[in-house]
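1. no sequence for this one, just the structure:
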């Protein structure tokens, strides 16, 4: 079996890929990369740039295959290891929701949160020029999607919950999303999963200690 290697930093979006790997349940290795000198290998080192020319994490190698971008890694692993049951059956209502919200999280949610964090203001006149429309519209949409539902796609947990849910978890943790009951209940349910807890413990233990 081809080896899975995750290139990540314990204080990055790579935590999402680690969670997904724990859900898959296959053996994998981890190469931690530093923003600076905190780890032996830097994200800007030639060896890593040969894997991801963007010089960012996460990246996943699976034999000769290279996958970057958190949502793509989640989708790839769900496809590569179908026995884990992390993807709905093709052509179903659940599959439609799976793709819809996985890509929505990687596109409009990510862009809306980033713009807001950077102080970028989109005026109502310009809202149709950006994929997310407005920050408030994004928050309303995801709250409506998860209210009264434990999972985002059908009746079972999927890779879409890993990525979509992580965006909500980070948003609540760092204050980039408002505290709304629907968001909080959805995230609290996901964060009780054993695979999430294992991944978080492993990454927390790898964070360099400061003197």
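-> Done, it's in. Bear in mind that the values here come from a model prediction, so they are computed numbers and not experimental data.
2. going forward, measure contacts and count neighbours with C-alpha atoms only.
-> Fine.
3. now the helices: where do they sit in the protein?
-> For the chain, helices defined by DSSP state H occupy the ranges 14-24, 46-49, 70-80, 93-104, 110-117, 135-146, 159-174, 181-190, 194-206.
4. can you put these in JSON lines and add distance to residue 6 and mean neighbour count?
-> Listed next are these as JSON lines, based on distance: least, CA to CA, whole Å; neighbours: other CA atoms under 10 Å:
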{"stretch": "helix 14-24", "distance to residue 6": "8", "mean neighbour count": "24"}
{"stretch": "helix 46-49", "distance to residue 6": "12", "mean neighbour count": "14"}
{"stretch": "helix 70-80", "distance to residue 6": "10", "mean neighbour count": "21"}
{"stretch": "helix 93-104", "distance to residue 6": "20", "mean neighbour count": "18"}
{"stretch": "helix 110-117", "distance to residue 6": "22", "mean neighbour count": "16"}
{"stretch": "helix 135-146", "distance to residue 6": "29", "mean neighbour count": "16"}
{"stretch": "helix 159-174", "distance to residue 6": "16", "mean neighbour count": "21"}
{"stretch": "helix 181-190", "distance to residue 6": "22", "mean neighbour count": "17"}
{"stretch": "helix 194-206", "distance to residue 6": "12", "mean neighbour count": "15"}
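5. mind putting those into CSV with distance to residue 61?
-> Shown next, in CSV, are those (distance: least, CA to CA, whole Å):
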stretch, distance to residue 61
helix 14-24, 12
helix 46-49, 11
helix 70-80, 10
helix 93-104, 21
helix 110-117, 24
helix 135-146, 31
helix 159-174, 18
helix 181-190, 26
helix 194-206, 18
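6. dropping in the other structure now:
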């Protein structure tokens, strides 16, 4: 089955690269430039949003990081990254928490927007402090976000924690630090980071 990965090494594509390395299946990589090929007709036919990452698997297009990670986990079950019955509730809860409330809260904070009391009722994340606290509590409960085992949800949540703490958008608490140490020790994470770092060094 053909699997093509569209990305830029300085984008959320790094998350999907990690996921692809975790599943261990062969894939082709197409690196896009923000100013040109990402806006071109060929890629717009794949993702009209003109954003990366995206994958095309046997002619089927999947965009959005959380959707791609969930799709790959379910499509390649031998990798063991989809949830068990006991993990399913936490898996989906935190996978979509990372894609929804967490990213919205961090994006707004980074842009200098703080919702007032009325706006907090409208915003799905309420306020940044609440969102960050809920995530910190979740990470402290178990070694991994859905329980005692690494799943695809950790690729999304862990990537968010890694980026946001690196840039000072999320406090680097002991719980977050310990969580990231577990994730960053994974060979697939290290392979993915090396591939993307090499692409950056090569000017891609």
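-> Done, it's in. Bear in mind the structure is a predicted one, so any value in this text is a computation, not a measurement.
7. so what's the residue nearest to the spatial centre of structure 2 up against?
-> The residue lying closest to the centre of structure 2 (CA atoms, centre = their mean) is residue 156, at 3.3 Å. By CA atoms under 8 Å, 6 or more residues apart in numbering, the residues touching residue 156 of structure 2 are 15, 65, 66, 69, 95, 98, 99.
8. which one of the helices of structure 1 lies closest to residue 58 of structure 1?
-> For residue 58 of structure 1, the closest of these is helix 14-24, at 4.6 Å, according to CA to CA.
9. by how much does the closest one deviate from structure 2 on average?
-> Following superposition, helix 14-24 of structure 1 is found to deviate from structure 2 by 0.3 Å on average (mean CA distance after the TM-score superposition for structure 1).
10. pull the residues that contact that helix.
-> 6-9, 28, 57-59, 70, 73-74, 77-78, 81, 84, 86, 159, 162-163, 166, 195-196, 198-200, 203.
11. span of stretch 22-42 of structure 1 from start to end?
-> From its first residue to its last, stretch 22-42 of structure 1 covers 24 Å (CA to CA, to the nearest Å).
12. do you know how far the equivalent of residue 127 of structure 2 over in structure 1 is from residue 121 of structure 1?
-> Alignment note (TM-score structural alignment): residue 127 of structure 2 maps to residue 134 of structure 1. Computed with CA to CA, the distance linking residue 134 of structure 1 and residue 121 of structure 1 is 9 Å.
13. shared neighbours of the two, anything?
-> When CA under 8 Å, 6+ apart defines a contact, no residue borders residue 134 of structure 1 and residue 121 alike.
14. looking at those two, which is more packed in?
-> The neighbour comparison of residue 134 of structure 1 against residue 121 (other CA atoms under 10 Å) goes to residue 134, with 19 against 13.
15. quick check, the more buried one in contact with residue 122.
-> Yes: with contact defined as CA atoms under 8 Å, residue 134 of structure 1 counts as touching residue 122 (7.1 Å).
16. which residue in structure 2 lines up with residue 33 of structure 1?
-> So, by TM-score structural alignment, residue 33 of structure 1 is matched to residue 32.
17. wait, doesn't that match sit right on residue 8?
-> Yes: Residue 32 of structure 2 is within contact range of residue 8, at 5.6 Å (criterion: CA under 8 Å).
18. rewinding a little: so which of the helices of structure 1 is nearest residue 153 of structure 1?
-> helix 93-104 (4.9 Å).
19. onto which residues of structure 2 does that closest one map?
-> Under TM-score structural alignment, the match for helix 93-104 of structure 1 is residues 86-97.
20. now stretch 155-163 of structure 1
-> Going by TM-score structural alignment: stretch 155-163 of structure 1 matches residues 148-156.
21. do the same with stretch 57-70 of structure 1
-> Mapped onto structure 2 using TM-score structural alignment, stretch 57-70 of structure 1 covers residues 52-65.
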